[in-house]
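Student: Sharing a model prediction with you, sequence too.
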Amino acid sequence: MYCKNCGKEIGENAYCPHCGTAQTQAEQTEPTTNQQQYTAPNQQYAAPVDNGGFGWGLLGCCIPLVGLILFLVWKNEKPKTAKAVGMGALISVICSILFYFFSAVLGLGIGLIGL
């Protein structure tokens, strides 16, 4: 459900916790489409699509800095998508650390055998 005044998502409250506007039963309808829309006085809002797609996770994995930035920007607005891009970035960083660790161990092993 969305507030008729500010457009933020609210629960089954009689008043919006964000702006304090009273809600009526006639205006408390649940949107049915993926691009949910509601109207406020002289304004029209569209709720952001938040599907947490694989492509965002792949982007975060390929470019971890972009993944971190997008996670921080979207963590409140699009939590599912932010989680996907953040997990991609985290997986990339962990894989990089493991790769460098095993490369160092392998290099030391080869160096010790060569002596």
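Tutor: Looks like it arrived, so ask away.
Student: can we go C-alpha only for contacts and neighbour counts from here?
Tutor: Fine.
Student: And the residue nearest the centre of the protein?
Tutor: For the chain, residue 82 is the residue whose C-alpha lies nearest the centre (CA atoms, centre = their mean; 1.7 Å).
Student: what about versus this one:
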Amino acid sequence: MYCYQCGKQVEEDVKFCPYCGAQLNSHDQNNGNGYNPINQNYQGSYQKPDDESSFGYALLSFFIPVVGLVLYLVWSKEYPLRAKSCIKGFIANIVFYVLMFCCIMSGIVGIASQYDDEVHWNHNDFNAVVETVSYE
């Protein structure tokens, strides 16, 4: 028999999985498909043995966010830990660009206000001389 939560093989007469601690029910309660009517949860997917968090995928998702989002969507069911790494890199990229935008805008406003204070614009400085020419 296999555990419905982690997918590892366990003995027939145990009530709890020794690997993940999930409660194992008899066939009349579990129906053999991962649906448990006692707690109304479906635990059909399990973690694959080669699934692990990866800093490389997070870094790739940080520098190329579209790739990170696509990888997250593709791997969210089969490789949840890798997918989580990808989405973390994607979110870090978004946060980075928002912070950079805020810093640049505050710098521009600071420079503009400092320039305005130093120049002391006077509207009377821009008087124009208009000369009329007669048509003959």
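Tutor: Cool, the structure landed. Quantities reported herein were computed from a predicted structural model and do not represent experimental measurements.
Student: quick revisit: in contact with the residue nearest to the centre of the first structure: list those residues for me.
Tutor: Residues near residue 82 of the first structure by CA atoms under 8 Å, 6 or more residues apart in numbering: 52, 70-75.
Student: now do 7 Å
Tutor: The contact partners of residue 82 of the first structure, by CA atoms under 7 Å, 6 or more residues apart in numbering, come to 70-71, 74-75.
Student: Excluding chain neighbours, what is closest to it?
Tutor: residue 71 (4.5 Å; CA to CA, 6 or more residues apart in numbering).
Student: any idea which helix or strand carries the one you found?
Tutor: Using DSSP states H and E, residue 71 of the first structure falls within helix 64-74.
Student: same question, residue 52 of the first structure
Tutor: With DSSP H and E as criterion, residue 52 of the first structure is part of no helix or strand.
Student: One more: residue 61 of the second structure?
Tutor: Here residue 61 of the second structure sits within helix 55-63, counting by DSSP H and E.
Student: What's residue 89 of the second structure aligned with over in the first structure?
Tutor: Matched to the first structure by TM-score structural alignment, residue 89 of the second structure sits across from residue 88.
Student: May I see the buried residues of whichever strand or helix holds its match?
Tutor: In the assignment (DSSP H and E), residue 88 of the first structure maps to helix 79-114. Buried residues in helix 79-114 of the first structure, defined by neighbour count with 16 or more other CA atoms under 10 Å: 80-93.
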